[in-house]
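A.B. asks: Take a look and give me a structure for this.
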Amino acid sequence: MSPFTPGFRGGARLGRAYFAAQAAAGALWWIGVFSSDAVRTATLGGLDAVAVAALDVPLFVAASALVAAGIRAVLWVLVPWTAIVTAGMVLYATVTGLAGWGVLLMLAALLGTAAAGFLVTTGWIPAARLVAGPLGFRLARPAAPRVQVGRTAGQIVVFWGLFLGVIPAVIVFVEGRWQLGVDAPIAVRFAGGALLAAASALGLWAAFTMSTRGEGTPLPSAMPRKLVIAGPYRLVRNPMAVAGIAQGVAVGLLSGSWLVVLYALSGSVVWNYLVRPLEEADLEARFGAEFDAYRRAVACWVPRRHPLPASASASS
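C.D. replies: As a prediction, the model looks like this:
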């Protein structure tokens, strides 16, 4: 399997472009800090702007510019500094309730720096590590459909509990603590409840179809032994992913948290560009022309005007 992720081909050039943009954004932010009390308070709280700038301008802004210019060794300074500042800002904002927007900016910078650092040094992002170890691609052990359904049910309890319960709860807490929350109209919360019900129904339908028709589970470590072209898989190729992203957005709307909505949408980007190419490469390797024909006939995210007829799934 190729280590490259199709959505991120471009390698070092793309990474250097990111660092150039980061250097410019960092410089503009510091101009804003010293020219606007609102920017300074929102992003630094009560921290001494001069003292922070004395370190951050050379170690973050200038370092980003140097990496953009092709001096990769500076990454050994830039990455640790960004991580240290981010950790410090998270601690400061959680203790004081100040500088929440500064934390968000640094979290984004840390993720961007890490991803672009891989691009600059290796030319690709090591997406395969997302599906390694316990989540590595492996076929499900042969078992009766009821056993596969039971395994899938256990996965749903664990993954829905974590990604739709625990993580959003933490995000809602820090959103309030960092004073980043916004008031959501009651209609938004009702819409979130309706969307959660619909998305959960889709997820359960897809999971049941996968377990009973594919002789496996949705988890990469127990993948189906047969190509599933039935139920919701006639409408989109990845109904579990569609359901999961919609559920995350729904939880955000229901809780009135824009950060949870952002978390869900960010998950869709990670899945689409990092995980999906690996999953589809595995399916193509196992099912060949059958999967290739299915991929051409059925869209990934949005159902096409004419879904695959039910007769097409009769033998799948």
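A.B. asks: okay, CA-based contacts and neighbour counts for the rest of this
C.D. replies: OK.
A.B. asks: what element comes up after the helix or strand hosting Val67 heading to the C-terminus?
C.D. replies: Using DSSP states H and E, Val67 sits within helix 63-68. Sequence-wise, the next helix or strand downstream of helix 63-68 (DSSP H and E) is helix 75-96.
A.B. asks: Report all helices and strands that the helix holding Val67 contacts.
C.D. replies: Applying 3 or more C-alpha pairs under 8 Å, 6 or more residues apart in numbering; DSSP states H and E, one finds that helix 63-68 makes contact with helix 11-35, helix 75-96.
A.B. asks: how far away is Leu274 from Trp124?
C.D. replies: 11 Å (C-alpha to C-alpha, to the nearest Å).
A.B. asks: any common contacting residues for these two?
C.D. replies: Thr5 (C-alpha atoms under 8 Å, 6 or more residues apart in numbering).
A.B. asks: picking up where we left off before, ok, residues contacting the helix holding Val67?
C.D. replies: Residues contacting helix 63-68 (C-alpha under 8 Å, 6+ apart): 15-20, 22-23, 72-75, 77-78.
A.B. asks: The structure of the following sequence is requested for comparison with the preceding one:
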Amino acid sequence: MLDAVGAPVRVLGVPLTRQTGRAYFALQAVAGLLWWVLVATVPRVRELTLGNLPPLPIALADLILFVAASMIAAFGVRWAAWAACVWANTVALSMVVYATVTTLAGWGALAMIAAGVGSAIAAILIQRGSFPAHWILLGPLGLREARPAARARNILLTACQLAVFWGLFLVVFPLLLAWIERRWALGIEVPTAVRVIGVVALLAASALGLWSGATMASLGDGTPLPSATARRLVVAGPYRIVRNPMAVAGITQGVAVGLILGSWIVVVWAICGSLVWNAIVRPVEERDLEERFGEPFRAYRDRVSCWVPRRRPRRIVDS
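C.D. replies: So this is what the prediction gives:
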């Protein structure tokens, strides 16, 4: 998907284009070949990534369907890209089952999950030439202006949204990921001080999230959820300090929960979620705001930082 000026979606400044997909497959081919060299020469690598699985038959298939296919895909060959993608995700699913049942080869399962996701994105880029961000912006993330409603109803809807999203993304998913981390023997020792920092960060971020949600529901004639987005431009409360206080709160909450659980995978998961939101959701939301509110939003965007509060933010006139 292209942004408003025709530029591709960017992640950490890297444009998601067909060339990016080809470069990814080139790196994957080299990494896959290097990994098999390490498996053959370093017993510890073989133990951590394959467990008790026999390396020879896996290597015969993987060198063809993963390494060689990725190498061919690096030249932009579509069938090779999809072959590598299907194989990577098949192996990833198999490794997830194996690691969960046996508690062995957790690092191998994790590596193949990353390879499966990366191969899928790269194959899409080679096939389409750009990343179809609109595939993500569906359902509850689809942008629709809220219907006119009483302030009390918007506040109630916002409270329900927070309960559902916080329950899923701050309780259910992190607990599942933390369990998988322990089951796959991927955990690391975390000092008590780190968990205490996590509690403090979670409380502060939750307070910011509640403040942001209440402000949006009270003044915006809508809710923070994109599918019932505010009908009025809100520049009051925490929105005077930073343009995306709900996102700042959510990302900080996710990292904080990871610290509390002592789970580095939960922390990484929260950070990856922030990259997806910043690269795909935020540009679409801000383009929608500019289309609906015009110059007042552009002035607000120019005066208030996206993520980091400015030392002395300029004065903003409420709309």
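A.B. asks: With both chains overlaid, what TM-score comes out?
C.D. replies: After superposition, the two chains reach a TM-score (TM-score structural alignment, normalised by the length of structure 1) of 0.96; 313 aligned residues with a C-alpha RMSD of 1.4 Å.
A.B. asks: re the thing from before, from the contacts of helix 63-68 of structure 1, pick the one nearest Leu278 of structure 1.
C.D. replies: Nearest to Leu278 of structure 1 among those: Gly15, at 21.5 Å, using C-alpha to C-alpha.
A.B. asks: Tell me the counterpart of the closest one in structure 2.
C.D. replies: Aligned by TM-score structural alignment, Gly15 of structure 1 pairs with Gly21 of structure 2.
A.B. asks: pretty sure its match contacts Ala120?
C.D. replies: No. With contact defined as C-alpha atoms under 8 Å, Gly21 of structure 2 does not count as touching Ala120 (9.5 Å).
A.B. asks: Mind checking which of these two has more residues around it?
C.D. replies: Gly21 (28 against 19; other C-alpha atoms under 10 Å).
A.B. asks: residues contacting the residue lying closest to the more buried one once chain neighbours are set aside?
C.D. replies: Closest residue to Gly21 of structure 2 apart from its sequence neighbours, by C-alpha to C-alpha, 6 or more residues apart in numbering: Ala122 at 4.1 Å. When contacts are counted by C-alpha under 8 Å, 6+ apart, Ala122 of structure 2 touches Arg18, Thr20, Gly21, Arg22, Tyr24, Phe25, Ala81.
A.B. asks: List only buried entries from the residues you listed.
C.D. replies: Arg18, Thr20, Gly21, Arg22, Tyr24, Phe25, Ala81 (16 or more other C-alpha atoms under 10 Å).
A.B. asks: which residue lines up with Arg311 of structure 2 in structure 1?
C.D. replies: Looks like Arg311 of structure 2 aligns to Arg305 there (TM-score structural alignment).
A.B. asks: Just give the number of residues close to its match.
C.D. replies: 7.
A.B. asks: In a helix, it, correct?
C.D. replies: No. Assigned with DSSP: H, G, I helix; E, B strand; the rest coil, Arg305 of structure 1 falls outside any helix and is coil.
A.B. asks: For it, give its distance to Asp282 of structure 1.
C.D. replies: From Arg305 of structure 1 to Asp282 of structure 1 the distance is 28 Å (C-alpha to C-alpha).
A.B. asks: Ok, Gly252 of structure 1 next?
C.D. replies: Distance from Gly252 of structure 1 to Asp282 of structure 1, by C-alpha to C-alpha: 32 Å.
A.B. asks: Those two: which is more packed in?
C.D. replies: Neighbour count, other C-alpha under 10 Å: between Gly252 of structure 1 and Asp282, Gly252 has more, with 28 against 15.
A.B. asks: just checking, that one touches Phe190?
C.D. replies: No. Using C-alpha under 8 Å as the test, Gly252 of structure 1 is too far from Phe190 to be in contact (11.5 Å).
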